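Student: Sequence first, then the predicted structure, then my questions.
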Amino acid sequence: MDTSQNTALTRALTELPGPLPARGVIHVVIRHTDRFTVVGNDLAQHPGLSTTAVGFAVRIQSLPQGTEVGIKALAARFPEGEKLIAAALRELETHGYLQRARTRLPNGRIVTRTVFRNQPAALLRPRAAASPCQLPPTARPIATPVPVPEPMPQPEPTVEPEASPEPVPTPGPPTPQATAPGAATQPQDHAPATAPPFVRLVPPPTAPKPPRPPLPRPRELTPELERISTALLSDLRHHAPRFTLSEEHVRELVPGVAAWLERDAHPDTIRHTLTINAPEPVNYPYQFVKHRLTVLLPPPLPGAHDLTPPPARRNPVTPFQTCDGCERAFRAPTPGHCRDCRTEDEHRATAA
């Protein structure tokens, strides 16, 4: 049998205007009339987004308003896994196309609200009123002369004999003003619209970082603590060559090591904590040592009064006793008879 030929594609290629390129892609564009989504080239050709992120951005943009676009919802709708979807959403969130925020509903339930922007960069630009000269020729308004209706003739007022000697003037029709062709029809008492001030509509991609905590300091930097701290910091390069500190950095880090020594930390423990599990390479040893001295500072040792046992209970539990008459268990501080046996003894004594 002969190979089937796609005549429809051949006919479409022949109808393309201009010469076809010798290599590369050839676009056969058929205008959509329904079920289509407009995607900008800034998203389709974004240099910082992966193909997976661009694909999910197009899919999210094509979904109707109010559709769930969480990780699990997208994984149930599309064949990609949750890890791949989460990585793509993080890319879109980093570049400003996606924003996820947790909000509380009036009923107290917390939900995640997702906002997708097709042009995140356009929201950062101030919105200025476009002048007619900036609009394309097809969008410019065409000024046409507005016909002014002629005033209707009013009958002359007649004065009756009983009327007052001073006749009240009757307001006549407004005098029409000639409107020149192409003149603006907006009222003269209104000032021309001005561009609103710049308002940042998109929050920064990352929240402002809190200030770093200061380097810990001892209550009193004694000469002995300063000597041991300086020797420990200067000797770090013998145990880990990556932690070679300058003399100025050693002087700045001495109070942090002294705070550890003041809390009864052994020098070997401090050296091990500063150098264990360090990344490769340590580009900034001063910042790394300062961070660990600040974040991993041990608490002060408890005093003798902190380790005392808690006081005894003021209201001890009343123990169980066994009734001497009926052998029934009851609560009482001392042995004896239960309530029923005591009541029976009282009745017997009364009857006798």
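Tutor: Arrived safely, thanks for sending.

Student: Going by C-alpha atoms from here, please, whenever you check contacts or count neighbours.
Tutor: OK.

Student: All the strands of the stretch 251-352 of the chain, residue numbers only.
Tutor: Using DSSP state E, counting those that start in this stretch, the strands of the stretch 251-352 of the chain run over residues 320-322, 329-331.

Student: ranking these by burial, who's on top?
Tutor: Of all those, strand 320-322 has the most neighbours on average by mean count of other CA atoms under 10 Å, namely a mean of 16.

Student: Quickly note the distance from the residue nearest the centre of the chain to residue 205.
Tutor: Nearest to the mean C-alpha position of the chain, by CA atoms, centre = their mean, lies residue 101 at 5.0 Å. Residue 101 is 12 Å from residue 205, where distance means CA to CA, to the nearest Å.

Student: Stretch 275-285: end-to-end distance?
Tutor: 10 Å.

Student: The top helix by length along the chain packs against which elements?
Tutor: Of all segments of type helix in the chain, defined using DSSP state H, the longest is helix 247-262. Judged by 3 or more CA pairs under 8 Å, 6 or more residues apart in numbering; DSSP states H and E, helix 247-262 is in contact with helix 223-234, helix 267-275, helix 285-295.

Student: before we go on, here's another structure to hold up against the first:
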Amino acid sequence: ALAARCREGEKRIAAALRELEAHGYLQRIRHRLTDKKVITRTIFCNQPTALPHPHHPAAQPHPRTAAPAHAAVRGPAPVAVATPVRVDVPVAVPAPVPVSASVPAAAPPAQEATPAPPAPGTTTAPPVPGTSPTPPASPPPPPPLFVPRVPPPTAPKPPRRPLPRPGELTPELDRAATAFLSDLHRHAPQFTLSEDDVRRLVPGVAAWLERAARPDGMRRALTDDPPHPLKHPAKLLTYRLTELLPPPPPGADDLAALARPRVTVTPFQTCDDCDRAFRSPAPGHCRECRETRAAHAQAAA
């Protein structure tokens, strides 16, 4: 039905539903009706913690006749609570043996009746002679149905970064930042600021100007592609002044390191006569071949 109404295919829609179910925004519960039919109920929720725990009708206890004490006992049904629940498991009780008044209350082990063998799947333990049966340990709490990966809306949020400030707010920087913010609505009408907003944003603009930012580049970085409709221009400017702060300009030492001459490496050349490798800025002959050629020229002269 969703594939008929949406442009996506069935596989992509099914993958998206599975992802929503894994994050806790969607829950699918199966219910068994009285006519032996099974239906699936889908629950959507914006807050994953508000989804109810799954309830399976098949796990509900049905009213039945009381079973004998030695009947097989199944494990406890899953409980959707966080606190541990104590479950008393019935233990096979030996048949009573008639004793006289002179015999002590605890009969010897040879006179005790043999208990019925436990059925498979039971958790009963053989009773120890002379002691009362110890109740089984409480089962551990059930694991959580899902672990929300998205924090709830009430989760504490990290503190926001403060508005950048210049090293020293000089009168020149204050006047330039005030003029920039006051003239911003002429280039971007959505960014009409009040006097209080201008005074609050002046240190952030002064920090940009101190880092050699040009007004045109600042205006493009702060006002391009705003959300529609723009309800709080001062908040958007505060965020962009903080997150898009340019790095400080390089100092004289950094520029001197860039202007430092590099070491020139002389390349290898191949001699035209002996094919030896030698370093030279231009191709030609190696030292030995040049000396040999000079000796031959002197002998010929």
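Tutor: Structure received. Worth saying up front: this structure is predicted, and the values here are computed from it rather than measured.

Student: on that earlier part again, make JSON lines from the helices and strands packed on helix 247-262 of the first structure and add distance to residue 92 of the first structure to it.
Tutor: Output for those, formatted as JSON lines (distance: least, CA to CA, whole Å):
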{"stretch": "helix 223-234", "distance to residue 92 of the first structure": "44"}
{"stretch": "helix 267-275", "distance to residue 92 of the first structure": "37"}
{"stretch": "helix 285-295", "distance to residue 92 of the first structure": "32"}
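
Student: what's the closest of the ones you listed to residue 210 of the first structure?
Tutor: Taking CA to CA, helix 285-295 is the member of these nearest to residue 210 of the first structure, at 14.3 Å.

Student: Where does the closest one end up in the second structure?
Tutor: Taking TM-score structural alignment as the measure, the second structure aligns residues 233-243 with helix 285-295 of the first structure.

Student: Next, the mean deviation of that stretch compared to the first structure.
Tutor: In the superposition against the first structure, stretch 233-243 of the second structure averages 1.7 Å from its aligned positions (mean CA distance after the TM-score superposition for the first structure).

Student: Identify all contacting residues around that stretch.
Tutor: By CA atoms under 8 Å, 6 or more residues apart in numbering, the list of residues contacting stretch 233-243 of the second structure from outside reads 161-164, 190-193, 197, 201, 204-205, 221-223.

Student: of those, buried ones?
Tutor: For the contacts of stretch 233-243 of the second structure, a burial check counting by 16 or more other CA atoms under 10 Å picks out 163-164, 190-193, 197, 201, 204-205, 222-223.

Student: Max pairwise distance over those residues: which two?
Tutor: Checking those with CA to CA, the most distant pair is 164 and 190, at 23.2 Å.

Student: can you tell me which residues contact residue 210 of the second structure?
Tutor: 166, 173.

Student: how close does the aligned partner of it in the first structure sit to residue 228 of the first structure?
Tutor: Aligned counterpart of residue 210 of the second structure in the first structure: residue 262 (TM-score structural alignment). The gap separating residue 262 of the first structure from residue 228 of the first structure is 11 Å, by CA to CA.

Student: try residue 8 of the first structure
Tutor: Separation of residue 8 of the first structure from residue 228 of the first structure (CA to CA): 87 Å.

Student: who has more neighbours, those two?
Tutor: Neighbour tally, residue 8 of the first structure and residue 228, criterion other CA atoms under 10 Å: the higher count belongs to residue 228, 16 against 8.

Student: Would you format the buried ones among the contacts of stretch 233-243 of the second structure as JSON lines with distance to residue 143 of the second structure included?
Tutor: Output for these, formatted as JSON lines (distance: CA to CA, whole Å):
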{"residue": "163", "distance to residue 143 of the second structure": "45"}
{"residue": "164", "distance to residue 143 of the second structure": "47"}
{"residue": "190", "distance to residue 143 of the second structure": "52"}
{"residue": "191", "distance to residue 143 of the second structure": "52"}
{"residue": "192", "distance to residue 143 of the second structure": "54"}
{"residue": "193", "distance to residue 143 of the second structure": "53"}
{"residue": "197", "distance to residue 143 of the second structure": "51"}
{"residue": "201", "distance to residue 143 of the second structure": "50"}
{"residue": "204", "distance to residue 143 of the second structure": "50"}
{"residue": "205", "distance to residue 143 of the second structure": "53"}
{"residue": "222", "distance to residue 143 of the second structure": "49"}
{"residue": "223", "distance to residue 143 of the second structure": "50"}
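
Student: and residue 346 of the first structure, which of the helices and strands packed on helix 247-262 of the first structure is closest to it?
Tutor: helix 285-295 (74.2 Å).

Student: Buried ones in that closest one, by neighbour count?
Tutor: Those would be 285-286, 288-294, for helix 285-295 of the first structure by 16+ other CA under 10 Å.

Student: by how many degrees do that helix and helix 247-262 diverge?
Tutor: Orientation note: helix 285-295 of the first structure sits at an angle of 20 degrees relative to helix 247-262 (axes from the mean of the first three to the mean of the last three CA atoms, to 10 degrees).

Student: Count residues in the vicinity of residue 210 of the first structure, would you?
Tutor: Neighbours around residue 210 of the first structure, by other CA under 10 Å: 6.

Student: quick one on the thing from earlier: just give me the closest of the contacts of stretch 233-243 of the second structure to residue 108 of the second structure.
Tutor: Proximity of the contacts of stretch 233-243 of the second structure to residue 108 of the second structure, judged by CA to CA, is greatest for residue 161, which lies at 79.2 Å.

Student: and that closest one, what is it in contact with?
Tutor: By CA under 8 Å, 6+ apart, the neighbours of residue 161 of the second structure are residue 242.

Student: run the last query once more with 10 Å
Tutor: Residues in contact with residue 161 of the second structure (CA atoms under 10 Å, 6 or more residues apart in numbering) are 238-239, 242-243.

Student: Compute the distance between residue 204 of the second structure and residue 241 of the second structure, please.
Tutor: For residue 204 of the second structure, the distance to residue 241 of the second structure - CA to CA - is 6 Å.

Student: Now for these two: what residues contact both?
Tutor: 163-164.

Student: Could you name every residue contacting both of residue 101 and residue 205 of the first structure?
Tutor: With CA under 10 Å, 6+ apart as the test, residue 101 of the first structure and residue 205 reach no residue in common.

Student: So residue 103 of the first structure, which state does it fall into?
Tutor: Here residue 103 of the first structure takes the strand state, with states given by DSSP: H, G, I helix; E, B strand; the rest coil.

Student: Can you show me the helices along the second structure?
Tutor: Secondary structure of the second structure (DSSP H): helices located at 2-5, 10-23, 171-182, 184-187, 195-210, 215-223, 233-243, 252-259, 287-300.
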